[in-house]
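Student: generate coordinates for the sequence data below:
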Amino acid sequence: MSTTSTDDTTSSTPTALPGGTWTLGDRQVTRFGYGAMQLAGPGVLGPPADHDGALAVLRAAVRAGITHVDTSGAYGPRVTNELIREALHPYPQPLLIATKVGADRDARGGWPTARRPEDLRRQVQDNLHALGVETLDLVNLRAGDATGPQAGSIAEAFETLAQLQQDGLIAHLGVSNVTAEQVAEARAVAPVVCVQNLYNLAVRHDDDLLDDLARDGIAYVPFFPLGGFTPLQSQALSAVAQRLAVTPTAVALSWLLQRSANVLLIPGTRSVTHLRENVAGAGTVLSEQDLAELDAIGG
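Tutor: Predicted coordinates for the structure are as follows:
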């Protein structure tokens, strides 16, 4: 974002966060970021129960030095985007806001796909309006469906976003919920700066893709880094956490940061206290023995 905030409750300060930084496109961001999905109401629908609390979490994240915030117009829908604008606009210069397009919400809380060119143009315009910007920092194309990635071409959808990028409405492009083949297909259309997929200690199907992206300087952003709606449960995880006198959450986050330098974290929370605990926990240093035990969880 190009506008600098004059409000000291939202301005970013140089704070050393776990993992340091990564260059995302032409922007340097903290590897420890923040995911806004949990700020919406139950089922990621409607407003939060604690509106002021949601604003406080966003401001605390930026105050802590976080410069990568992840959102989507489908969260709420529009709720998290509008909270981000209320809490942080005008945005501090270092802050990068990543959003997603490619899915809508239905009355029952479902996530129907919406990847026709007209759908994507509408969603990009909705994100621009809700966030209050002229150019979106980063737009991820969400492929697949609620069950995960699905085989098939994403070329037409990604070409639509590439055209919007050329029109000046998007700065950088990424893909989400995709197969390795779809990543390659998107990269043949336009530069991809990040891939956002399900990945954590227990879900390791993207190991090869993650390593390939690291060699090419492309970020990998795991969603549900702590298991999502089904929190990670593992005797090995608990044992390592107990030995280090930290929480399993701390171990799971620190493992991801130590997994590869191109991993960017976006854990979500609606609590300032929990946010601070996540930041502190992600700084846990894992030994070779710890890593070996944890690696065995995902086979």
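Student: going by C-alpha atoms from here, please, whenever you check contacts or count neighbours.
Tutor: Noted.
Student: list of residues touching the helix or strand that R121 is a member of?
Tutor: For R121, the host element (DSSP states H and E) is helix 117-131. Helix 117-131 has contacts (CA atoms under 8 Å, 6 or more residues apart in numbering) with 72-73, 78, 81-82, 84-85, 99, 101-102, 114, 134-136, 156-157, 160-161, 164, 169.
Student: would you mark the buried spots in that helix?
Tutor: For helix 117-131, the buried set under the neighbour-count rule, 16 or more other CA atoms under 10 Å, comprises P117, D119, L120, R121, Q123, V124, Q125, D126, N127, L128, A130, L131.
Student: what's the first helix or strand after it?
Tutor: That would be, after helix 117-131 and using DSSP H and E, strand 136-142.
Student: from G76, how far off is the closest residue to A49 other than its chain neighbours?
Tutor: Spatially, and ignoring its direct neighbours in sequence, A49 is nearest to G41 (6.6 Å; CA to CA, 6 or more residues apart in numbering). Distance from G41 to G76, counting by CA to CA, to the nearest Å: 7 Å.
Student: so for the two, which sits in the more crowded spot?
Tutor: G76 (24 against 18; other CA atoms under 10 Å).
Student: second input sequence below; structure requested for side-by-side comparison:
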Amino acid sequence: MTSHPAAANGTFSIGGEYPVPRLGFGAMRLPTAAGPGRDGAVAVARRAVELGVRLIDTAHLYGWGANEELLAEALHPYPDDLLITTKVGVVRSEGPQGWSYDARPDSLREQVEQGLRRLRTERIGLLQLHRIDPKVAVAEQVGALRELQRAGKIGHIGLSEVTTSQLAEARQAAEIASVQNRYNLLDREYEPVLEACEAAGIAFLPWRPVAAATPARAKEIDAIATELGATTPQLLLAWLLARSPVVVPIPGTSSPAHLEQNVAAGDLRLDRAQLRSLDLLAGPDTP
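Tutor: The predicted structure is shown next:
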């Protein structure tokens, strides 16, 4: 078995620099508009840190910078051991989607500078390429981030929604510390990417870590959760933690109660029979 930075206490060392507990927090769902919703979002972000979360995920795309500004308002000055990771490579556009890929080197440099300003920091510990821009060579995109890393603007480089071949190509241009792909018990399309990350000791940050199941399958999953005295989302997070030592889920919520439940999932332990039962349920769910 390959040796990994994941330790017995449930941490993983991102880039060999940030030992974070293996349950992070995705900030995408936090409301940013002025008013009670924003006040509650600030409180949730602060509560996550109080509960021991040390990896918080955001992106330029989330409110076009508003989510980053919210986290800065809530958490700056940041604890030394807190890793806030953001993503670039997607910009606002006039098209029907309202956004487009843009990972040209000049654009990436500008996006990173904007992120630094919004997060009120001189260095982004983990900067992720939100999507590979099909119009720009992978080596050119990752190479631009490598230059920013050498300049001290970026600590470590991550990728999002990549294939195994894209990951391999990116690793030719720079050291990759993390991959953030869609992955959960019922959606394992990127299983080969997770396996590649495990082999290389790269953190794998599954987004959408909890997915709804069809009634028949949900009944079986719920039964296992009941055995553990846990909620179904907690069980699905615990399964991810058991799946591989490089997995660091980033569940998101705007609810303090759900946040506390998510963090508590890190204390769940699945036995072999439960893992076997869940593995039989794994894979694409169809009506």
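Student: TM-score for these two?
Tutor: The TM-score (TM-score structural alignment, normalised by the length of the second structure) is 0.88; 271 aligned residues with a CA RMSD of 2.2 Å.
Student: restricted to buried residues, select the contacts of helix 117-131 of the first structure in PyMOL.
Tutor: Filtering these down to the buried ones (16+ other CA under 10 Å) takes a single PyMOL command:
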select buried, resi 72+73+78+81+82+84+85+99+101+102+114+135+136+157+160+161+164+169
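Student: which of the contacts of helix 117-131 of the first structure fall in strands?
Tutor: T99, V101, L136 (DSSP state E).
Student: which residue in the second structure aligns with the last one?
Tutor: I take that to be L136 of the first structure. Using TM-score structural alignment, the partner of L136 of the first structure in the second structure is I124.
Student: residue contacts, that match?
Tutor: Contacts of I124 of the second structure (CA under 8 Å, 6+ apart): I84, T85, T86, L116, K153, I154, G155.
Student: let's see that with 7 Å instead.
Tutor: Residues counted as contacts of I124 of the second structure (CA atoms under 7 Å, 6 or more residues apart in numbering) are T85, L116, K153, I154, G155.
Student: between those, which is nearest L240 of the second structure?
Tutor: L240 of the second structure has its nearest neighbour among the contacts of I124 of the second structure in T85, at 20.4 Å by CA to CA.
Student: I'd guessed that closest one sits against R54; true?
Tutor: No: if you go by CA atoms under 7 Å, T85 of the second structure and R54 don't touch, sitting 10.4 Å apart.
Student: in terms of neighbours, single out the busier of these two.
Tutor: The neighbour count for T85 of the second structure versus R54, taken as other CA under 10 Å, is higher for R54 (23 against 20).
Student: that one -> the first structure?
Tutor: Under the alignment by TM-score structural alignment, R54 of the second structure pairs with T67 in the first structure.
Student: is that match in contact with P94, as I believe?
Tutor: Yes: if you go by CA under 7 Å, T67 of the first structure and P94 touch, sitting 5.9 Å apart.
Student: so which elements touch the helix or strand where V69 of the first structure lies?
Tutor: Assigned by DSSP H and E, V69 of the first structure falls within strand 68-70. Counting contacts by 3 or more CA pairs under 7 Å, 6 or more residues apart in numbering; DSSP states H and E, strand 68-70 of the first structure is packed against strand 34-35, strand 96-101.
Student: sort out which residues of that strand are buried, please.
Tutor: Applying 16+ other CA under 10 Å to strand 68-70 of the first structure flags H68, V69, D70 as buried.
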